[in-house]
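> Here is my input, please return the structure:
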Amino acid sequence: MNVTTIGIDLAKTVFSIHGTNQYGKVVVRKRLNRPKLLAFFAQLPPCLIGMEACSGAHYWAREMTRLGHDARIIAPRFVAPYRKSSKNDDNDAEAICEAVGRPNMRFVAIKTEDQQAVLCLHRIRRGLIKERTAQINQIRGLLAEFGLIIPQGRYHARHRIPEILEDAENGLPMLARRLLNNINLRILQLDEEILAYDREIEAMARRDEQAKRLMAIPGIGPQTATAILASAPDPRQFKSGRHFAAWLGLVPRQYSTGGKPRLGRITKRGDKYLRTLLIHGTRAVIAKLSDKNDRLSSWAKELVERRGYKRAAVALAAKNARIIWALLM
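Take a look at the predicted model:
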C-alpha cells in the first residue's frame, strides 16, 4: 500500500484511519478495532502518523515509533480548523491527516513510560489534595448547620474539629458526632497518604541531578522540579527561554493590529499544573523578601511596589521559567 501520511482518531475500541499518498490522494479510509491496529501498521512502510493529544496518545505514539513510523501528537485545537464538515470519527481522522502534514504545525512531545509514571504520582497526589479539601469543606458546612463555625483553612480545621467532637456540651447530636468523626478519620488518612507521596517526590528529586540543579532556583522545590522534568519536552525545541515561558502560558496575551501592539493578561496556555506550581513557588519567595538584599530580591521588591503582589508573582514565575530552560539546555 503506497501510503505516506495517516491520521488516526483514537478511541477505546474502534479507531478511524485516514491515509493519503505523496500526492494527497486518499488510499485508505477504514475502521479498525483495538487488537488489529498495531498489526495493520506493522505491515505498512514507514510513514507519517498523526493523532490528537488524548488519553492513550503517548502509548500509541511510542508503539508506532517502535514500528519505524514517524508518530506525532497534535493538540485538538490545532486539528479543529482542518475539519471540513460535521464532527465524527471519520472526519476527525481526515482532519488529523491534513494537519499532521502542515510544515508549521506544532506537536506535543511524546512522553516516555518513566515520565508518565512520575506524572501519575503527581496526579494521584493532586487528586488526594482535592478530596481532602472537599472533605474539610463538607465537615465545615455540616457543623455550621448546628451553629458550630470553623474558620477557613485546613490548619484551623485540624485543631478545631477534634475539639468540637470531644466537647459533650456543644449540643451536637450523637449521630452527627459519629458521622463527622468518620469524616475526620478520612481526613487524617488523606494527610498520611499525601505526606507519603510528598516524601517519595522528595526522594526522587534528590536522586536526579537535573532536579537538583532546578531546585537551586528560588521558588523551585521537589514537586515543581520533578513535574517539569516529567512534562516538559526537549528544551532544544524552544528557540529561547521566552518561548519556553510562552509554552507554559506565562507571557502576555497579544491582540495587535495596524502595527499597534496590544498586550493583555497572561495567555494561560499549556500545562496548568506546572504554571500553578511555578506561581505558588514565587509567592513563597516574595513572602520572604524583607530580609534579603540580593539582585533578584531587589528587583522583585521594586516590582511588587510598582505593579502589585500578583503581577510580581507571575513575572517572577516567568523569569524562573527562562532560568529553567537555560539550566536544561
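
> contacts and neighbour counts: CA atoms only from here.
Fine.

> what are the ranges of the helices in this structure?
34-42, 57-66, 76-79, 89-100, 113-144, 154-166, 174-207, 209-214, 222-231, 241-247, 272-286, 295-307, 309-328 (DSSP state H).

> Tabulate these (TSV), appending mean neighbour count.
Shown next, in TSV, are those (neighbours: other Cα atoms under 10 Å):
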stretch	mean neighbour count
helix 34-42	13
helix 57-66	18
helix 76-79	15
helix 89-100	24
helix 113-144	16
helix 154-166	14
helix 174-207	15
helix 209-214	18
helix 222-231	22
helix 241-247	21
helix 272-286	19
helix 295-307	14
helix 309-328	20
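
> now the other sequence, so there's something to compare against:
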Amino acid sequence: MMPPVYVKPYVKRGKTDAADAEAICEAVTRPTMRFVPVKSPAQQAALLQHKTRDLLVRQRTMQVNALRGHLAEFGIISAAGVAGLNQMITLLHAEQEMLPEPARKLFQEIVAHLRALEQRIDDIEKQIVAEHRASSVSRRLAGIPGIGPITASAIVAAVPDASTFRSGRQFAAWLGLTPKSHSSGGKERQVGISKQGDSYLRRLLVLGATAVIRLARKENSSRQWAAKLLEKKAARVVSVALANKTARIVWALLTTGNAYSARSA
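Take a look at the predicted model:
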C-alpha cells in the first residue's frame, strides 16, 4: 500500500479511474517510494482500543476544564488539571448551598458524566494491560525506560514489521522525531522535528521521555545522558531528543528480538 499523498503528484490532470491507475503505476516504480505495511485484524482491533481510550481521555479533559470554568464563575476555585477533579467535586459538595438549583443539577450531571468517563477509561486500560501481559514483544519493549504497558502495546499494534525500516533513525523519522532540514542557497539548517507520521505514538514516547527526565539524576545510562543534555538544553528539547533515542532502541529490540540492556543503550 502507498499513502495517497505520495501518489497524488503523479496525477497529470482530472480525477478518473484511468488517471489514478496511471499515477499508481508510475508511483510504484519510483525507487524512493514509501509503502505502508498492512496491519492484521488483531492489530487494528488493538489500535481501536488505543484510539477510543485517547478520545475518552480528551473528552474527560474537556469536561474537567469546563467544570472548573463554570465553578469559577460562582467563585469556587480549584487546582488545574485532571488531578484537581476530586478537589473540584469536594468543593462543589461543600458549596452547594450557594449555588442556584438549576446550576446545581447541571453540575451534578457533569460530575456523573466525568465519573462514567473515568470508569470507561479504566476498563479499556485494563484490557490493554491484559493484552500487553500476553505479548512477549510488548513486555520486552516495556523494559525500556519511559515505555509502559500503554506505549508498548501501542507500538506493537502500530508497527506490523519493524524490518521495513532500514535503521533506527528511519524508524524515528517515521514517527516524526528527527530534525527537519531546510536548505537554500547552499546553506542548510535544521528547523525542529518534522512531526510527520504517527502523532499518537510520538506523543506517548515524548511523555515517557519527560517522565524519565524527572529521574535523570539516578543511576541509569539513559538518565545520565539526559542529565548531561539538560545542562545545555531546555527540558522540552531534551524530552524530544530522548524520545528519538527511545524510538531507535525500540527499533533495535523489534528487529533483533533482544531484551533491553541499559549498558547497550
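
> Export the helices of the first structure to TSV and append columns for distance to Pro261 of the first structure.
Formatted as TSV, the helices of the first structure follow (distance: least, Cα to Cα, whole Å):
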stretch	distance to Pro261 of the first structure
helix 34-42	48
helix 57-66	37
helix 76-79	24
helix 89-100	29
helix 113-144	38
helix 154-166	44
helix 174-207	41
helix 209-214	34
helix 222-231	31
helix 241-247	17
helix 272-286	25
helix 295-307	20
helix 309-328	19
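
> To Val28 of the first structure, which of these lies closest?
helix 89-100 (10.5 Å; Cα to Cα).

> how much does that closest one stray from the second structure?
In this overlay with the second structure, the average offset of helix 89-100 of the first structure from its partner residues is 4.0 Å by mean Cα distance after the TM-score superposition for the first structure.

> Show me what that helix is packed up against.
strand 5-9, strand 14-20, strand 48-52, strand 70-74, helix 76-79 (3 or more Cα pairs under 8 Å, 6 or more residues apart in numbering; DSSP states H and E).

> Relative to Ile228 of the first structure, which of those is closest?
Closest among those, using Cα to Cα: strand 70-74, at 19.1 Å.

> what helices or strands is the closest one leaning on?
Against strand 70-74 of the first structure (3+ Cα pairs under 8 Å, 6+ apart) you get strand 48-52, helix 57-66, helix 89-100.

> ok, back up a step: can you put the helices and strands packed on helix 89-100 of the first structure in TSV and add distance to Ser85 of the first structure?
Listed next are these as TSV, based on distance: least, Cα to Cα, whole Å:
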stretch	distance to Ser85 of the first structure
strand 5-9	16
strand 14-20	15
strand 48-52	18
strand 70-74	19
helix 76-79	13
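
> ok, residues contacting stretch 172-185 of the first structure?
Gln135, Ile139, Phe146, Ile161, Leu165 (Cα atoms under 8 Å, 6 or more residues apart in numbering).

> Leaving out chain neighbours, which residue sits closest to the last one?
The shortest distance from Leu165 of the first structure to any residue that is not its chain neighbour, by Cα to Cα, 6 or more residues apart in numbering, is 6.1 Å, and that residue is Arg177.

> ok, now how distant is whatever residue of the second structure lines up with that neighbour from Asn65 of the second structure?
Aligned by TM-score structural alignment, Arg177 of the first structure pairs with Arg104 of the second structure. As judged by Cα to Cα, to the nearest Å, Arg104 of the second structure and Asn65 of the second structure stand 17 Å apart.

> want to throw the helices and strands packed on strand 70-74 of the first structure into JSON lines with distance to Ile124 of the first structure?
Shown next, in JSON lines, are those (distance: least, Cα to Cα, whole Å):
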{"stretch": "strand 48-52", "distance to Ile124 of the first structure": "24"}
{"stretch": "helix 57-66", "distance to Ile124 of the first structure": "19"}
{"stretch": "helix 89-100", "distance to Ile124 of the first structure": "31"}
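
> of all these, which lies closest to Asp234 of the first structure?
helix 57-66 (15.4 Å).

> neighbours around Lys288 of the first structure, how many?
Under the neighbour criterion other Cα atoms under 10 Å, Lys288 of the first structure is assigned a count of 10.

> what residue of the second structure matches up with it?
So, by TM-score structural alignment, Lys288 of the first structure is matched to Leu215.

> Its match reaches Arg223, doesn't it?
Yes: taking contacts as Cα atoms under 8 Å, Leu215 of the second structure lies within contact range of Arg223: 6.9 Å.
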